[in-house]
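Student: sequence plus predicted model, see below.
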Amino acid sequence: MRARTLLATAAAITCITGLAACTSTTDGIGVAASSGAPGSTSPSSSAAAVNTAQLDTGTYPTSPSAPFGFATAPDPEIVGAEGQRLAEFVTIPSEIDPEMTEIGLPTGVVFGTGSLKSVFASQAIADAAGVKGLVTGFFTSAGQPKKKISDKTRSLTQLVLRYNSPAAANAAAIAMNRASITTPAPGGDTFAPTTIRDLPGTLVSRASGRSPEMRSFTAHNSYVISTGVVVPPGQENAMESIIRTAVAQQVPLIDRFPATPIVPGVKSRIKLDQNNILIYAIPETEGQMLGGLTRGVYGPRGMSSLYGPSVFKALQDNGSEHNAVWHSTVSRASTDDGADAIEKKLVDADVANGYTRSDSPKGLPTATCLTEDTATGQENNCYVTVGRYVGSTYDRDMSKARQMISAQYLILTKADQTAN
C-alpha cells in the first residue's frame, strides 16, 4: 500500500494565501522567471522544452504562497510544528527490521490523545497517554510487502511521545501499559503482561490470538517510546527481538532531538516553514492531506512515512534536509544533479510498485506521470524537477494530477535556487 494514496483529514490549520509573482513568455515558450527572493537564480533544467502557453493548471495557484510566520505557545499549531521536527528523530520501521518496507497507516503527528486511538485501536490506552504533561509525538508504520492481500506478514508501528518532564513520561508509560492489560479494545485480543530479557525498564504486554501481537512502553527522560509488533502465527519469537532492536536504536536517536521548550509560563516559538520550502507546495483547500501527515516540513525520516526507505536514503544522500508536505510535496536537494537523483528514485519506486508511465502534461514534457489501476480505483503520481527542486503531485484523477504538476512547475520556476 502506497501511503501517498492514504488520505486522512488534516488537523485544523489555516491555509495561507498566495504571494503574487510573475512569469514571462516569448512566443509561448517558457522563460524562467527570476524569483522575488534575494540572491535567487533562474533554473535552467530543460526550460526551453516547456511551452507555458499550453500548460493547463486548472484552478491551482502558480505562484508561491505568502511566507509563513512562527507558531507561538500556547497556540496549538506549535504542537504540530514540534511534532514535525520530532519525526526526524523517530526510528523508521525498516531501520528496526529491514523487511519492513511496505509503508502504511497509522502515521502522523500527535496533537493529543485523539491522535493515538488509531495507533492502539484502544481509547483506553490513548486516554492513558494523556494522563498529564503530554506535549506532542510522532508515529510511523510499515510492514513486510504482501504478494496477496490475504498474506499474513509482520508489521510494526513506532511511536515516540514527548512529555514536559521525566516524571510525566514515567507516569504515562505505566498508565498506558496498565490500560493495555486491563482494558481490551472492543473485539480485540486480550493482552497479558510479560517481560523482555535485557529490557528491565520496558513495560511489555502480548496477545496470542489469530495475529500474535506485542506492545512495549519505555520511559526515557521526558519521552515514552512505544513499539507495536504484529506477526503471523509461528513467528512469536521474532517479537521480542524486534522490540529489543527498536529500543536500542530509538534511545540514542531521541537523545539527539533539540526539543523546543513548551511548558506553561515559558514563551517559545517555532518557525513553521523550516528553511523556507513550504511556500513552494500547492496549498490544500479541501481538508485532505497526504498519507496522514499534516501540512508542514519534514526531514527524510518523516518523509519515509510517505515514500518508504529507498526514498529516505535518496533524500539523505542528496541533502534534502527539509521537505514540504501540503497538497503537493516539494524537496530541495543540495545540487541540480541531486534533485534529478531524487526524482529518479521516486519514479523507480513507483515502477517497482506496479505503476506504468503515462503521458506528460501538455506543454510540460519534462514532467513524468505514472498510473496504476487498483481495487479501489486509479492512482496517479506526477513529478517535475526545476533546478534543485523536485515537485510531486497525486490524485485519483489523472487530469488533476497533471494540472497540479503544471502549476507546481510554474511555482518552482520562481523558487530561490540559492536557498539553504
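Tutor: Received the coordinates, thanks.

Student: drop to CA atoms for contacts and neighbour counts, all remaining ones
Tutor: Noted.

Student: and G83, that one's in a strand?
Tutor: No: according to DSSP: H, G, I helix; E, B strand; the rest coil, G83 belongs to no strand; its state is helix.

Student: just the terminal-to-terminal distance for stretch 254-269.
Tutor: For stretch 254-269, the separation between the terminal residues is 21 Å (Cα to Cα, to the nearest Å).

Student: can you give me the strands for the stretch 301-420 of the chain?
Tutor: All strands of the stretch 301-420 of the chain, identified by DSSP state E, counting those that start in this stretch, fall at 323-325, 329-332, 356-358, 368-374, 377-386, 389-395.

Student: tell me what the longest one is packed against?
Tutor: Right, the one you point to is strand 377-386. Strand 377-386 sits against helix 336-352, strand 368-374, strand 389-395, helix 398-412, with contacts defined as 3 or more Cα pairs under 8 Å, 6 or more residues apart in numbering; DSSP states H and E.

Student: would you list the strands of the stretch 301-420 of the chain in JSON lines and tack on distance to M100 and mean neighbour count?
Tutor: Converted to JSON lines, the strands of the stretch 301-420 of the chain look like this (distance: least, Cα to Cα, whole Å; neighbours: other Cα atoms under 10 Å):
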{"stretch": "strand 323-325", "distance to M100": "23", "mean neighbour count": "27"}
{"stretch": "strand 329-332", "distance to M100": "23", "mean neighbour count": "28"}
{"stretch": "strand 356-358", "distance to M100": "24", "mean neighbour count": "15"}
{"stretch": "strand 368-374", "distance to M100": "22", "mean neighbour count": "19"}
{"stretch": "strand 377-386", "distance to M100": "23", "mean neighbour count": "24"}
{"stretch": "strand 389-395", "distance to M100": "24", "mean neighbour count": "26"}
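
Student: nearest to E236, out of those?
Tutor: Among those, the nearest to E236 by Cα to Cα is strand 368-374 (32.2 Å).

Student: take the one below as the second:
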Amino acid sequence: MRRSLRTLAAGLVVLSVGAAGCGSDSPQPARVVDISQLDVGSYSTTPREIGKPGFDRARLSEGQRLASFVPLPMDVDPRFTVQSGAGTHNTVGFIETLYAMEFSADSFRAIAPGFITGVYSLGYSDSDTLIATTLTNTVLLFADQQAATLAAAGLAQAVATKKELNEPVGIGKHPDAQAFWKPGTQELYTFQASGQYVIYTETRDRAKIQLETTDLPAMIALTEKSLDTVGTRLREFRPTPPDKLTDVPLDHDGMLGRSLTRPKEDDWSNPPGLFDRNGALHLINDPVREKKLFEEAGVDWLANSAGYLYRARNQRGAQLIRDSHGALSKIYRRVDSPKYLPDARCREFRAKNSLILRFHCVASYERYTAEVWSDQLIDVHQRISAQYALLAKAK
C-alpha cells in the first residue's frame, strides 16, 4: 500500500533493492532512502493537478488515445520487429503533419480542412535500416466522413506531385484506395478514406533500392494486408465529437500528475502524453520483447514527459521493468547511480549514434518505474532523483 510522505519520518521513503526474481511473487527487500538528500537540480518534485485542456492539447490527447487502436507494424506482418531505427522517442500522436508527410502546417490545412488529430506508426524488418523493408502507417482523424474523403483525394494528389509519382496502382480488395509509385523504384504510397479516417500507408524495401530491383506485387500485397488490419482495428475506436474534446480528462489516476515535468530543451521529442499498454508499445524500439515484459509486469499505463513513467500491477512488476530496462549489453556499460539513490540502474551508451542520448537511468518505487535519458550524467542523475522524489510525495 502506498504510504504518504506525511507518514514517513524525516522525509524517509522505502526503495526496492535487488533484482526481482522472475519466479517469485514477492518484491525484493527494501532499503530506506532520504529523499531530502537527493540532488534534483531545478526539477520540481511536487505532484500536480492536470487541469482542463485547451482545444489543441485536447486534440493531441485524442491522437494519443487513438494510438491504442492503431495496430503495431508487427501486428500487420511479424517481420516488422523493430520500431525505431535510431533514437529513444518516437513521435506517435500529433496534430500537425510535418513529421509524417513533410508538408508545412499551412499547406496541410489548405489541403485537408477538418483535420482533428493523427497517429504515426513505423516498423522495420531489420535493425540495419539501410537494408530493411519499412512499413509506415499514418492514421488521420477528421471531423466527419466528408472531410476525410476530400482530404484523402487532396493529400494523395499532393504527395504524388511532391514525390514525382507518375503511375497509379490498384490495391486488390481496396479499389477506393489511391496509390502511386514511380516505376523502377521500390516505394509505394497509398491513401484510403475510411469513415472519419484517412489511412496513409508507405511501403519501402531498402535492400531492393540498393540493388536497383523492384517487386511491385510484393508492395501491393503488403499494402493490402496493412489496410485490412488497420481498418479492422479502427472500427473499435469511438472518436470524441470535436465540441466535446476539451471535456475529456488529460490524466488518468494521476499518472501525468506524478510524472516529471519536461524542460523546454526536450521540446524536440515525442509530445508529453498518456498511453495505455497498447498505445505505449508504439513508443518502444523492441515491441516483441516489451509486449512480453508488459504482460508479465502487468503494465497498464505509460506517461511520457521528461522521461517514461510506467505503472505495473504491483511492486514486483515495477522491479521487473527496472531490471530489464537497466540491463547491460555490448553497447551499454554501467555508470554510477545518483548519490543517495544507489538502486537506480544507470548506463552509458557506448556506440556511435548522434540520435541516442548518452546516459540512461531507471528506478522503481512501489508499482511505478521511472526511466530517463540525457546527454549529461549530472542531468540524468537529477532527473531520476527528482522523479523518484515526486513518486514518493504523490498521494
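Tutor: Noted; the coordinates are in hand. Keep in mind it's a predicted model, so treat the numbers as computed, not measured.

Student: returning to what we had before: so which of the strands of the stretch 301-420 of the first structure is nearest Q123 of the first structure?
Tutor: strand 323-325 (28.6 Å).

Student: mean deviation of the closest one from the second structure?
Tutor: Taken against the second structure, strand 323-325 of the first structure registers an average deviation of 1.0 Å after superposition, with mean Cα distance after the TM-score superposition for the first structure.

Student: what span of the second structure lines up against that strand?
Tutor: Aligned using TM-score structural alignment, strand 323-325 of the first structure spans residues 302-304 in the second structure.

Student: redo the helices and strands packed on strand 377-386 of the first structure as JSON lines? Include distance to S208 of the first structure.
Tutor: Below are those laid out as JSON lines (distance: least, Cα to Cα, whole Å):
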{"stretch": "helix 336-352", "distance to S208 of the first structure": "35"}
{"stretch": "strand 368-374", "distance to S208 of the first structure": "33"}
{"stretch": "strand 389-395", "distance to S208 of the first structure": "39"}
{"stretch": "helix 398-412", "distance to S208 of the first structure": "44"}
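
Student: closest one to G58 of the first structure among these?
Tutor: G58 of the first structure sits nearest to helix 398-412 of all these, at 5.7 Å, using Cα to Cα.

Student: quick check: buried residues in that closest one?
Tutor: Of all the residues in helix 398-412 of the first structure, those buried under the rule 16 or more other Cα atoms under 10 Å are 398, 400-412.

Student: mean deviation of that helix from the second structure?
Tutor: Mean deviation for helix 398-412 of the first structure: 1.2 Å (mean Cα distance after the TM-score superposition for the first structure).

Student: what range in the second structure does that helix sit on?
Tutor: Under TM-score structural alignment, the match for helix 398-412 of the first structure is residues 377-391.

Student: touching the matching stretch from outside, list them.
Tutor: Contact with stretch 377-391 of the second structure is made by 35, 38-41, 43-47, 258-260, 306, 337-338, 341, 344, 359-365, 368, 370-374, as judged by Cα atoms under 8 Å, 6 or more residues apart in numbering.

Student: which residues touch T25 of the first structure?
Tutor: By Cα under 8 Å, 6+ apart, the neighbours of T25 of the first structure are V31, T52, A53.

Student: would you list these in TSV and tack on secondary structure and neighbour count?
Tutor: What follows is the contacts of T25 of the first structure, written out as TSV (DSSP: H, G, I helix; E, B strand; the rest coil; neighbours: other Cα atoms under 10 Å):
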residue	secondary structure	neighbour count
V31	strand	19
T52	helix	24
A53	helix	14
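
Student: which one of those is nearest A179 of the first structure?
Tutor: Looking across these and measuring by Cα to Cα, the closest to A179 of the first structure is T52, at 58.6 Å.

Student: you'd agree that closest one is up against A32?
Tutor: No: with contacts defined as Cα atoms under 8 Å, T52 of the first structure does not count as touching A32, sitting 10.0 Å away.

Student: if we can go back for a sec, got the strands of the stretch 301-420 of the first structure as CSV, with distance to T157 of the first structure columns?
Tutor: Output for the strands of the stretch 301-420 of the first structure, formatted as CSV (distance: least, Cα to Cα, whole Å):
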stretch, distance to T157 of the first structure
strand 323-325, 21
strand 329-332, 23
strand 356-358, 30
strand 368-374, 25
strand 377-386, 25
strand 389-395, 25
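
Student: now the residue most central in space within the second structure: closest residue in space, sequence neighbours ignored.
Tutor: Central residue of the second structure (Cα atoms, centre = their mean): L283, 2.4 Å from the mean position. Excluding its sequence neighbours, the residue lying closest to L283 of the second structure (Cα to Cα, 6 or more residues apart in numbering) is N90, at 5.5 Å.

Student: how many residues are close by the one you found?
Tutor: N90 of the second structure has 20 neighbours, counted by other Cα atoms under 10 Å.
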